[in-house]
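# No letters, just coordinates:
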């Protein structure tokens, strides 16, 4: 997401928390309730596309590279066993047909390296009974065949991931626009219903609607939320940053006091753009004990914040 979208999503979370706090006030008002529910439905759509966009293609590319390496290692083992057999039998034709070096396989293009590995497998399979004593068992054949199949299946994945990320970026623009329109053209108007009957709700809603632009003055807090029992990453935890404004720097003194709210994405990860300051951090998820701590962030530096939650 862009920094502007991150700032808006943080604002959405505060608006949502405020409305949930005062749900008893507006739930019987059909006009406000219908608009709020329609707007709130946009948040999980934004989160889902944010997660897809954040994944990018790096993980897919790494997986593809790892599968290629495994396939090459398996191929070279079988190839050398066949070459040993060919040398003993003075079978120059067989020997010349599979003289691929590690460099040949590593430098070959995707489809070419698959073809080379398949040739080695086919030649070895044709001499299966004879090369069994050279260490090429049925398990080895299966291992090579499976690694070729897994690498072949991974070839279209980076392109698919790029396509998914592009679609997610387009969807984010669409859903943010729809959410903003619902806020500006309906909720910001409907909140007037409560200006006199529930002034505290009205006031907190107006405050929540302020977007804090963290842009060029921000530093990053990057972290991961995990389950302390299983060690598994946790999606959907709420991380709230509240500036203490107790710093001594000019940036800390002028930093906004409006909370910054984030939610952990796939694999438990989150990123927050914050002004230089000291922050009280609260991490919450239904069914788990709330975690509270204090951190300090410095301008221009990235702060790591990894937190484990215990079941209640």
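Here it is on my side, so go on. As the structure is a computational prediction, the values presented were derived from the model and not from experiment.
# use CA for all of it now, contacts and neighbours both
Fine.
# State the next helix or strand along the chain beyond the helix or strand harbouring residue 104.
Of the helices and strands defined by DSSP states H and E, residue 104 is found in helix 102-107. Sequence-wise, the next helix or strand downstream of helix 102-107 (DSSP H and E) is helix 110-126.
# and that next one, how far from the chain's centre?
36 Å (CA atoms, centre = their mean, to the nearest Å).
# Which strands and helices lie in contact with that helix?
Judged by 3 or more CA pairs under 8 Å, 6 or more residues apart in numbering; DSSP states H and E, helix 110-126 is in contact with helix 58-89, helix 102-107, helix 138-154.
# So which elements touch the longest one?
Translated: helix 58-89. Helix 58-89 is packed against helix 92-97, helix 102-107, helix 110-126, helix 128-131, helix 138-154, helix 157-182, with contacts defined by 3+ CA pairs under 8 Å, 6+ apart.
# Next, format these as CSV and append distance to residue 70 and mean neighbour count.
What follows is these, written out as CSV (distance: least, CA to CA, whole Å; neighbours: other CA atoms under 10 Å):
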stretch, distance to residue 70, mean neighbour count
helix 92-97, 22, 13
helix 102-107, 11, 13
helix 110-126, 11, 17
helix 128-131, 22, 16
helix 138-154, 7, 17
helix 157-182, 17, 16
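# mind checking which of the ones you listed is nearest residue 36?
Closest to residue 36 of these, according to CA to CA: helix 157-182, at 8.4 Å.
# Give me the buried positions along the very next helix or strand once past the closest one.
Remark: after helix 157-182, the chain's next helix or strand is helix 188-190, criterion DSSP H and E. Residues of helix 188-190 classed as buried by neighbour count (16 or more other CA atoms under 10 Å): residue 190.
# quick one: helix 188-190 to chain centroid distance?
Centroid separation between helix 188-190 and its chain, computed with CA atoms, centre = their mean, is 34 Å.
# Check it against this one:
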């Protein structure tokens, strides 16, 4: 939310509070009730979008790191045991495939490290019947597969969160514009009649409609959008 939008959201809240505190004056007018309901809905939508904008996406990156570390640790455990079995069985091809170091896995890019771990899982699965004495069983391989799948899910989470924030920023601009138009073209004209019948309420409303720059001072309200 930029300063322009923040100033107007603050104005929206003041208008909302002014209307709520003087509900008895206008509640009998159906057109105002409908406009106020729509106005409240716009504010709720703005709050929902703002929550997305302010959401701390750093947690997604931390979750991704944690998921990767857990996957790597179990992969190294399985790979080491399968390598030991392969050496004892004179299966040099399998032994070489399982000869993985922690630094090797950690230097791979996101999708590659998952593929490498998946390869260890699949190789161990193929030799599962022979790994009973090496503390590698179906449960351990199921756990490794779950960690690989979990990492792949976490791998996309930061990008999804960034996309959500970008979309929220665009939606925020549209919602602020729509809410301003609702005030200009529906609420303000309906309030004009109270200048004579309820002058105190009308003054409160017009004062509430002033956009105050939260950094100090006030700023003129732009003209309503061209329909």
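Now that the structure is in, tell me what you want to look at. Here the structure is a predicted model, which means the values were calculated and not measured.
# May I have the TM-score of the superposed chains?
Comparison of the two superposed chains (TM-score structural alignment, normalised by the length of structure 2) gives a TM-score of 0.85, and 218 aligned residues with a CA RMSD of 2.2 Å.
# Nearest to residue 204 of structure 1 among the helices and strands packed on helix 110-126 of structure 1 would be which one?
Among these, if distance is taken as CA to CA, the winner is helix 58-89, at 41.2 Å.
# can you tell me the helix or strand for the nearest residue to residue 1 of structure 1 once chain neighbours are set aside?
Spatial nearest neighbour of residue 1 of structure 1, excluding adjacent residues (CA to CA, 6 or more residues apart in numbering): residue 50 at 6.5 Å. Element membership for residue 50 of structure 1 (DSSP H and E) is helix 42-55.
# Show me the residue at the heart of structure 1, geometrically.
Nearest to the mean C-alpha position of structure 1, by CA atoms, centre = their mean, lies residue 55 at 4.0 Å.
# And the residue lying closest to it once chain neighbours are set aside, how close does it get to residue 48 of structure 1?
Spatially, and ignoring its direct neighbours in sequence, residue 55 of structure 1 is nearest to residue 165 (8.0 Å; CA to CA, 6+ apart). Distance, residue 165 of structure 1 to residue 48 of structure 1, using CA to CA, to the nearest Å: 11 Å.
# and if you look at residue 283 of structure 1?
Residue 283 of structure 1 sits 20 Å away from residue 48 of structure 1, going by CA to CA.
# what does residue 172 of structure 1 give?
9 Å.
# and if you look at residue 146 of structure 1?
33 Å.
# Also residue 126 of structure 1?
50 Å.
# mean distance, the host helix or strand of residue 35 of structure 1 to its aligned residues in structure 2?
Assigned by DSSP H and E, residue 35 of structure 1 falls within helix 30-40. Its aligned residues in structure 2 lie a mean 2.5 Å from helix 30-40 of structure 1 after superposition (mean CA distance after the TM-score superposition for structure 1).
# wait, residue 175 of structure 2 sits on residue 46?
Yes: with contact defined as CA atoms under 8 Å, residue 175 of structure 2 counts as touching residue 46 (6.5 Å).
# what about residue 88 of structure 1, how many neighbours?
9 (other CA atoms under 10 Å).
# Residue in structure 2 paired with it?
When structure 2 is aligned by TM-score structural alignment, residue 88 of structure 1 is paired with residue 88.
# returning to that earlier point: give the aligned equivalent of the residue nearest to residue 1 of structure 1 in structure 2.
So residue 50 of structure 1 corresponds to residue 50, using TM-score structural alignment.
# tell me the contacts of its match?
Listed by CA atoms under 8 Å, 6 or more residues apart in numbering, the contact partners of residue 50 of structure 2 are 1, 168, 172.
# which of those residues show up in structure 1 as well?
Conservation of the contacts of residue 50 of structure 2 in structure 1, assessed by both residues aligned by TM-score structural alignment, their matches' CA atoms under 8 Å: retained contacts are 1, 168, 172.
# Tell me who's in contact with residue 117 of structure 2.
71-72, 75, 148.
# Let me see the contact set for the closest residue in space to residue 53 of structure 1 that isn't next to it in sequence.
Sequence neighbours aside, residue 165 is the residue nearest to residue 53 of structure 1 in space, at 4.7 Å (criterion: CA to CA, 6+ apart). Taking CA under 8 Å, 6+ apart as the contact definition, residue 165 of structure 1 lies against 52-56.
# Please, where are all the strands along the stretch 151-300 of structure 1?
219-227, 238-243, 260-263, 269-274, 277-284, 291-297 (DSSP state E, counting those that start in this stretch).
# and the second one, which stretch of structure 2?
Aligning strand 238-243 of structure 1 against structure 2 (TM-score structural alignment) gives no matching residues.
# Measure how that strand sits relative to strand 269-274, angle-wise.
Going by axes from the mean of the first three to the mean of the last three CA atoms, to 10 degrees, strand 238-243 of structure 1 is angled at 20 degrees with respect to strand 269-274.
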